[in-house]
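In: all I have is the shape, not the residue letters:
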């Protein structure tokens, strides 16, 4: 049994991040690997503030928990659900000091890094997620995401050096295939599924059965989840209500971020954990989102949805490419919200999409196995 260590973000309140790390951890375990996930609790920046926060984190006092304590909020249900989820489904390896990575290397057969936007160097360039510490241990990228079309010029030399050490590279977006193939001058970089797609619809439904929702859910409702806080979402949701005829809304908000103030008949559910998030998408009549992972889960659960675009395509930090990639791949480009049309509201015929997803899932699992074994 090979020891596979997963290097990725685990969430911290972002539902998509939690679900992608969970899905990859579970799939690797189901494939028979002894799987764990490394959690670095040492500072990236070498200053007093970073060291203080790292020391506090070692004792379970994250930034979010400290903020809760300062506000007098000592019982945050959402955080409790997240802690319970992580403790139940992850085998964590906590690294408090950089020198301990040397010992982790000795006990690791393969490092697998991905997914989410761990390689988005506009957001943050952290060599740790490019496995700069891995020494002679085999390095594999599975669905690692840039989130952007290309690396900034100032980071390219370092990125090229780090990525050249990977034996296999699978990325989430087609745009990332092009960018990384060019920077490495390699033709073996390939596109693979986001980890949330590695689990089947039935596996996600089974997980959702453990949801603990503290209030009655309407029989028919629009599920809303937005990472951006764009004021135009309000009018767009109003139009979705008008076109679909569904009046009730259940809204889940990103942890630590103010919710978009949506119209009346909105139930804002502050206490949803990752499992409740899945359950609410599954039971909804329609989904409105600007989130990649809420979109991916909607597709996997065969739900009707509409995509709100969080960025303008002209923005240098735009992350729209990952949304375009997944929608184009499954023939769902019409699900992007458009004021002039309403074809985004039509029921989705998932028969061919599901067949394509099943085929993609098989190819992606094979990539993962071959990358680890060969």
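Out: Arrived safely, thanks for sending. This one's a predicted model, so the numbers in the text were calculated from it and none came from an experiment.
In: going forward, measure contacts between C-alpha atoms and count neighbours the same way
Out: OK.
In: chain center to the top helix by length along the chain: distance?
Out: Secondary structure assigned by DSSP state H gives helix 351-373 as the longest helix of the chain. Going by C-alpha atoms, centre = their mean, to the nearest Å, the spacing between the C-alpha centre of helix 351-373 and its chain's C-alpha centre is 18 Å.
In: quick one: buried residues of that helix?
Out: Buried positions in helix 351-373, judged by neighbour count with 16 or more other C-alpha atoms under 10 Å: 353, 354, 357, 360, 361, 364, 365, 367, 368, 371, 372.
In: do the same with stretch 268-279
Out: When neighbours are counted by 16+ other C-alpha under 10 Å, the buried residues of stretch 268-279 are found to be 268, 269, 271, 272, 273, 274, 275, 276, 277, 278, 279.
In: next step: the residues you listed restricted to strands.
Out: Within the buried residues of stretch 268-279, membership in strands is found for 268, 269, as judged by DSSP state E.
In: the helices in the stretch 251-374 of the chain, which residues?
Out: Assigned by DSSP state H, counting those that start in this stretch, the helices in the stretch 251-374 of the chain fall at 274-283, 292-300, 320-329, 351-373.
In: swap that for the stretch 1-150 of the chain, sorry
Out: Counting by DSSP H, counting those that start in this stretch, the stretch 1-150 of the chain has these helices, from start to end: 15-30, 48-58, 63-70, 77-89, 101-106.
In: single out the most deeply packed of these.
Out: helix 15-30 (a mean of 21; mean count of other C-alpha atoms under 10 Å).
In: what about versus this one:
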């Protein structure tokens, strides 16, 4: 059986990241490939990394006790640790993760042990995540094996800094096939390489609702009968009044899976699927929360992401254009605006485009 290594962003904290990783695994396994998700870190991990992390935590605690700097919140630390365990359990159960690796603790023979390197999905081409020439060269290798495939990778930004353009060009030139997730990303690749990549939907859309329900799990905490699901990766304070007003008017509870003070925070990828499937409405600035809302025909409202990074909306713009639902950004939350028949037909069509690309690539 041929082997495929999946290089995506790795961490135990982001719902969309885990679920797109799972979708890639399922798609490759359907093509009789043995998959390994690379637990890749830019810096040293393993025993040394754990020691460094513990030392940092101890320093923060001591500074807090001495009232120096920010007060360290042990409750937040404990909640994060509990949620990480839930995410880790999902990874171990479904993703066949490798041992922690980086370009310092494994050599090129490790990469050469695979028939394919699949880079994607998620924001693998965002320069703050993957703009390191040494890392890129490590995965691309020095010959034509393994075959390197770009699978619906996202930039999350509309242009590449001048200092990184040669790095990206070198990477794309080495790839046997390239696909991206946003129109602006396709323009970047074409400018750098004169190759026209395919624009594909996110891999999560290639699995049916029934396939997602196979890994769906009801949360351990009590879920209200009717609720709005809130999932914000950026600041949300400016939006809470609007959401609260809508919830009161429609007799809905609010579940916020990013609120550490609530048991709702103890939610993993499987529970997240359940909450999206059963919500009356979803309020979010997250690309993947929108994608799953489309899959489950759950009405949603898109809010602008407010955080310290550059504009991350390029993926969402493409998504809303493809499915003709730009009205989801409107302040007037209206269930009736969604044409689910048209949306479902588009999902079927875009899924077929994705599968045809994958068939040609592997």
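Out: Looks like it arrived, so ask away. All figures in this text were calculated on a predicted structure; none of them were measured in a lab.
In: any chance you could compute the TM-score here?
Out: Once the chains are laid over each other, their TM-score by TM-score structural alignment, normalised by the length of structure 2 reads 0.86; 343 aligned residues with a C-alpha RMSD of 2.8 Å.
In: circling back: turn the helices of the stretch 1-150 of structure 1 into JSON lines, including distance to residue 178 of structure 1.
Out: Below are the helices of the stretch 1-150 of structure 1 laid out as JSON lines (distance: least, C-alpha to C-alpha, whole Å):
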{"stretch": "helix 15-30", "distance to residue 178 of structure 1": "23"}
{"stretch": "helix 48-58", "distance to residue 178 of structure 1": "35"}
{"stretch": "helix 63-70", "distance to residue 178 of structure 1": "37"}
{"stretch": "helix 77-89", "distance to residue 178 of structure 1": "34"}
{"stretch": "helix 101-106", "distance to residue 178 of structure 1": "31"}
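In: between these, which one is closest to residue 118 of structure 1.
Out: Distances from residue 118 of structure 1 to each of the helices of the stretch 1-150 of structure 1 were compared using C-alpha to C-alpha; the minimum, 10.3 Å, belongs to helix 15-30.
In: after superposition, how close is that closest one to structure 2?
Out: When structure 2 is overlaid, helix 15-30 of structure 1 sits 1.2 Å from its aligned residues on average, using mean C-alpha distance after the TM-score superposition for structure 1.
In: chain center to that helix, what's the gap?
Out: Its chain's average C-alpha position is 9 Å from that of helix 15-30 of structure 1, according to C-alpha atoms, centre = their mean.
In: just checking, what packs against it?
Out: For helix 15-30 of structure 1, the contact count by 3 or more C-alpha pairs under 8 Å, 6 or more residues apart in numbering; DSSP states H and E identifies strand 34-40, helix 274-283, helix 292-300 as packing neighbours.
In: the last one against structure 2, how far on average?
Out: After superposition onto structure 2, the average distance of helix 292-300 of structure 1 to its aligned residues comes to 0.7 Å, using mean C-alpha distance after the TM-score superposition for structure 1.
In: so which of the buried residues of helix 351-373 of structure 1 is the closest to residue 3 of structure 1?
Out: Residue 3 of structure 1 has its nearest neighbour among these in residue 372, at 10.3 Å by C-alpha to C-alpha.
In: now do the same contact list for residue 285 of structure 2.
Out: When contacts are counted by C-alpha atoms under 8 Å, 6 or more residues apart in numbering, residue 285 of structure 2 touches 231, 232, 233, 234, 302, 303, 304, 305.
In: just give me the match in structure 1 for the second one.
Out: Right, residue 232 of structure 2. In structure 1, the residue matched to residue 232 of structure 2 (TM-score structural alignment) is residue 226.
In: roughly how far does its match sit from residue 234 of structure 1?
Out: Plainly put, residue 226 of structure 1 is 11 Å away from residue 234 of structure 1 if you go by C-alpha to C-alpha, to the nearest Å.
In: who has more neighbours, those two?
Out: It is residue 226, of residue 226 of structure 1 and residue 234, that has more neighbours when counted by other C-alpha atoms under 10 Å, with 22 against 15.
In: let me know the closest of the buried residues of helix 351-373 of structure 1 to residue 40 of structure 1.
Out: Top of the list for closeness to residue 40 of structure 1, among the buried residues of helix 351-373 of structure 1 and by C-alpha to C-alpha, is residue 372 at 22.8 Å.
In: doesn't residue 137 make contact with that closest one?
Out: No. With contact defined as C-alpha atoms under 8 Å, residue 372 of structure 1 does not count as touching residue 137 (11.4 Å).
In: so what sits against both of the two?
Out: residue 110.
In: and stretch 227-238 of structure 1, end to end?
Out: Its first and final residues considered, stretch 227-238 of structure 1 spans 18 Å by C-alpha to C-alpha.
In: so stretch 100-116 of structure 1 aligns onto which residues of structure 2?
Out: Taken onto structure 2 by TM-score structural alignment, stretch 100-116 of structure 1 occupies residues 106-122 there.
In: and if you look at stretch 351-369 of structure 1?
Out: Correspondence between stretch 351-369 of structure 1 and structure 2 is established over residues 341-359, with TM-score structural alignment as the criterion.
In: average distance between the matching stretch and structure 1?
Out: Once superposed with structure 1, the aligned residues differ from stretch 341-359 of structure 2 by a mean of 1.0 Å; criterion: mean C-alpha distance after the TM-score superposition for structure 1.
In: contacts for that stretch, please.
Out: Outside of stretch 341-359 of structure 2, the residues within contact range by C-alpha under 8 Å, 6+ apart are 151, 200, 201, 203, 205, 206, 294, 295, 322, 323, 324.
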